[in-house]
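Student: 3D model of this:
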Amino acid sequence: MTHLFDPLTLRGVTLRNRIGVSPMCQYSSTDGLANDWHLVHLGARAVGGAGLIIMEDTAVLPEGRITLADNGLWSDDHIAPLGRVTSFLKAHGAVPGIQIGYAGRKGSTTIPWEGGRPQGEGRSLRAEEGAWETLAPSAEAFGGERVAVPRAMTQDDIARVQAAFAQAARRADAAGFDLLELHGGWGYIFQQFYSPVANHRTDGYGGGFAQRARFTVETVRAVRQVWPDRKPLAFRMAATDWIDGGWTPEEAVELARLLKGEGVDLVDVISAAVAPQARVPWGPLFQVPFSERIRREAGVATTAVGFITEASEAQAIVADGKADLVLLARAMLRDPHWPVHAAEALGVGDRITFPNQYEHWLSGRPGSRPLGDRHA
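Tutor: Just a heads-up that it's a prediction; the model follows:
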């Protein structure tokens, strides 16, 4: 039986356990540069025992940002600040990963605490706030009066964005990341292409499944050519749009098969977010069945993510073969030491180690508790 605290090897990289920190935008960068917030935020989760830590959605071009405060990888200037983060994560036993993306029609919006996030989005920026032109497969807004209409991408636009993904992958490697994830969900550029809800093109990038999947397949191929062979490549994918006539689980399985053939090692399975009319049954473990199906039918490693909070839930997911890895977001924000407490709850506290600075106080000193009791 696979255990949550068993290692997981993907290509030449081994995670110390099957617990990962899901990428969560922090909207705290200036000109795309990471800073102390990112070091402390992600570093705390490495000290807390996570096996994989995936840095937030990081824009491959300035106009690919969701907000002005997004993290970036469109310039070599971004490498050194990110390298500071990856060095710390590695020093404390976590594999550093990064998610790269392009917001498309969901870009040029306000940060959450300055404009609200109905259906997961803020309002579009005004000109005086630094707004920029957004691009998308089709000239159709995400929805509502708060969001600007994008310009439909030309063939040259498509080629430029695909090249930017490859260039960002090179920089991610230079910064010391050992896992790269392309953000193909949450209604951003890849999902805008593969979903019939957002893609109404009539050229070679729109229409049937193969045409709608073309942008994704080509971009993954370009990235895999420059991303080191020993390092795993992941793709975050929506399993469904939760909209009648939208992207389906059957199409998700087929795309996962194609991406596996292009060198994708891990499919990070989510759902929804391509359009505001989606009717999503939010709730505990609601996306796990999609992860299980893609893993089984496409023959590729998957993650489970979304409203997973208890150690017993995470353990059952990996033990029952529903996913190879569990990603946590809110649970990790509430408790950076979630892996420690999960190990205790599952009776395997000895499979977690602490940095020497903590171990010194947790074992053997007068008045301290035994090492296995982590609640001292």
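Student: hey, let's count contacts and neighbours off CA atoms from now on
Tutor: Will do.
Student: if I pick residue 3, what's in contact with it?
Tutor: The contact partners of residue 3, taken as CA atoms under 8 Å, 6 or more residues apart in numbering, are 315, 318-319.
Student: can you tell me which of the residues you listed are in helices?
Tutor: The helices, defined by DSSP state H, take in 315, 318-319 from those.
Student: Just the closest of these to residue 187, please.
Tutor: Using CA to CA, residue 318 comes nearest to residue 187 of these, at 27.2 Å.
Student: Of the contacts of residue 3 - the most surrounded one?
Tutor: Highest neighbour count within these, by other CA atoms under 10 Å: residue 318, with 23 neighbours.
Student: Please give me every residue in contact with it.
Tutor: By CA under 8 Å, 6+ apart, residue 318 lies in contact with 2-4, 324-326.
Student: quick one: it from residue 7, how far?
Tutor: Per CA to CA, to the nearest Å, residue 318 is found 12 Å from residue 7.
Student: Also residue 134?
Tutor: 41 Å.
Student: One more: residue 57?
Tutor: Distance, residue 57 to residue 7, by CA to CA: 25 Å.
Student: ok, these two, which is more surrounded?
Tutor: Of the pair residue 57 and residue 7, residue 57 is the one with more neighbours under other CA under 10 Å, namely 25 against 14.
Student: Helices along the stretch 51-200 of the chain, start to end?
Tutor: Counting by DSSP state H, counting those that start in this stretch, the stretch 51-200 of the chain has helices at residues 79-91, 112-115, 155-174, 189-194.
Student: I'd like the structure of this one too, to check against the first:
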Amino acid sequence: MPRLFTPLTLRDVTVRNRLWVSPMCQYSAVDGVPQEWHHTHLAQFASGGAGLIVAEATAVTPEGRISPEDVGLWTDAQRDAWAPIVAAIRRRGAVAGIQLAHAGRKASTWSPLTGRRGSVPADDGGWATVAPSAVAYDGYAEPVALDIAGIDRIVAAFAAASRRAVEAGFQVLELHAAHGYLLHQFLSPLSNLREDEYGGSLRNRARLLLRVLEAVTDAAPGVPLIVRFSATDWAPGGWNADDTVTVARWAAERGADLFDISSGGLVAHQQLTTGPGYQVELAARVRREARVPVNAVGMIDDAAHAERVLAEGAADAVMAGREWLRDPHYGLRAASELGAEIDYWPAQYLRARPAGARRPAA
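Tutor: The predicted structure follows:
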């Protein structure tokens, strides 16, 4: 059996394979409530053989949305709208996860679907943003520096959202501490210029993330928890792989089960070269030096490449995004390409099953 199609257990949750769906924003919610689009979008990946499906960045407060069209989990109505989507994923044999997020200074921006860039004015439904310091992302409105009371409210919001997520049926939670959003903004010295207990040293800059992690584990005890890191800012003087290794150790000590290793997104002047698997070595380093489980992401777009990442010990799982959008049945195709005998081909699709593939269990 190819390693990509062996199960992986996180606490009490067993994922049927190691080919997972990355959280991908759809910018299609109404007042934070997921719509029929989200149901179809996510359930199709479960039919297509995915192991873990992580729903898109989901704001824990209204002000934490990337755009006015982002999903949220700050109300019970949002929770109730997520429940049938989660049930559809689980009925098809996949594990349902959700990424909890706050966009910080990168909030209140135009959805990419509008073709516009920058901050949304208040007259068009935008709002004032918050951040560790009053330092704007290039081309966006200047945020308000959070005071201690504001930080406390955000910690509480993450905890409340995690409770709602579990009530909706999600089996895995992910904290978004990457791509230049609020938790990442606190981690990086390029965006965090504070001089109190949340700024300065690495321990202080990691304080908010660790507080959120502890609050979420208290609110959702026993639920597997993933932390997504940008392992480097790709910018001089910024957050880097050494920092990621150290903070991953601290997070694991406080209950994080796996780390989703991406990179970049904090500053517009980042310098990086992309290509197939360009972030794999970052994941491998965190796995090796922090001695924690990780998944790799970043242009790992074919089954053989994904299998090689696992076989070489660079990661414990692989997340893909665009390849699942191109082919929502990527999991079934990858199993056929690697000769994996899986028993979760949908009965309705058996006529398309390649010769020799294993029939579903009765």
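Student: quick revisit: drop anything exposed from the contacts of residue 318 of structure 1.
Tutor: Buried by 16 or more other CA atoms under 10 Å: 2-4, 324-326, out of the contacts of residue 318 of structure 1.
Student: can those go into CSV with extra columns for distance to residue 211 of structure 1 and secondary structure?
Tutor: What follows is these, written out as CSV (distance: CA to CA, whole Å; DSSP: H, G, I helix; E, B strand; the rest coil):
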residue, distance to residue 211 of structure 1, secondary structure
2, 38, coil
3, 40, coil
4, 38, coil
324, 30, coil
325, 31, strand
326, 32, strand
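Student: With respect to residue 162 of structure 1, which of those residues is nearest?
Tutor: Of these, the one sitting nearest to residue 162 of structure 1 (CA to CA) turns out to be residue 325, at 28.0 Å.
Student: need the contact list for the aligned partner of that closest one in structure 2.
Tutor: Under the alignment (TM-score structural alignment), residue 325 of structure 1 maps onto residue 317 of structure 2. The neighbours of residue 317 of structure 2, taking CA under 8 Å, 6+ apart as the test, are 4, 18-20, 294-296, 310.
Student: number of nearby residues for residue 231 of structure 2?
Tutor: Close neighbours of residue 231 of structure 2, defined as other CA under 10 Å, add up to 26.
Student: pretty sure it contacts residue 282?
Tutor: Yes - using CA atoms under 8 Å, residue 231 of structure 2 is in contact with residue 282, at 6.5 Å.
Student: Distance-wise, check the equivalent of residue 128 of structure 1 over in structure 2 relative to residue 137 of structure 2.
Tutor: Using TM-score structural alignment, the equivalent of residue 128 of structure 1 in structure 2 is residue 123. Separation of residue 123 of structure 2 from residue 137 of structure 2 (CA to CA) stands at 21 Å.
Student: Those two: which is more packed in?
Tutor: More neighbours surround residue 137 than the other of residue 123 of structure 2 and residue 137, with 17 against 7 (other CA under 10 Å).
Student: Now do the contacts for the counterpart of that one in structure 1.
Tutor: Counting by TM-score structural alignment, residue 137 of structure 2 corresponds to residue 142 in structure 1. With contact taken as CA under 8 Å, 6+ apart, residue 142 of structure 1 is in contact with 105-106, 149, 274-276.
Student: secondary structure element for the residue nearest to residue 45 of structure 1 when sequence neighbours are not counted?
Tutor: Of all residues not flanking residue 45 of structure 1 in the chain, residue 336 sits nearest, at 5.0 Å (CA to CA, 6 or more residues apart in numbering). In the assignment (DSSP states H and E), residue 336 of structure 1 maps to no helix and no strand.
Student: What does residue 336 of structure 1 correspond to in structure 2?
Tutor: In structure 2, residue 336 of structure 1 lands on residue 328 (TM-score structural alignment).
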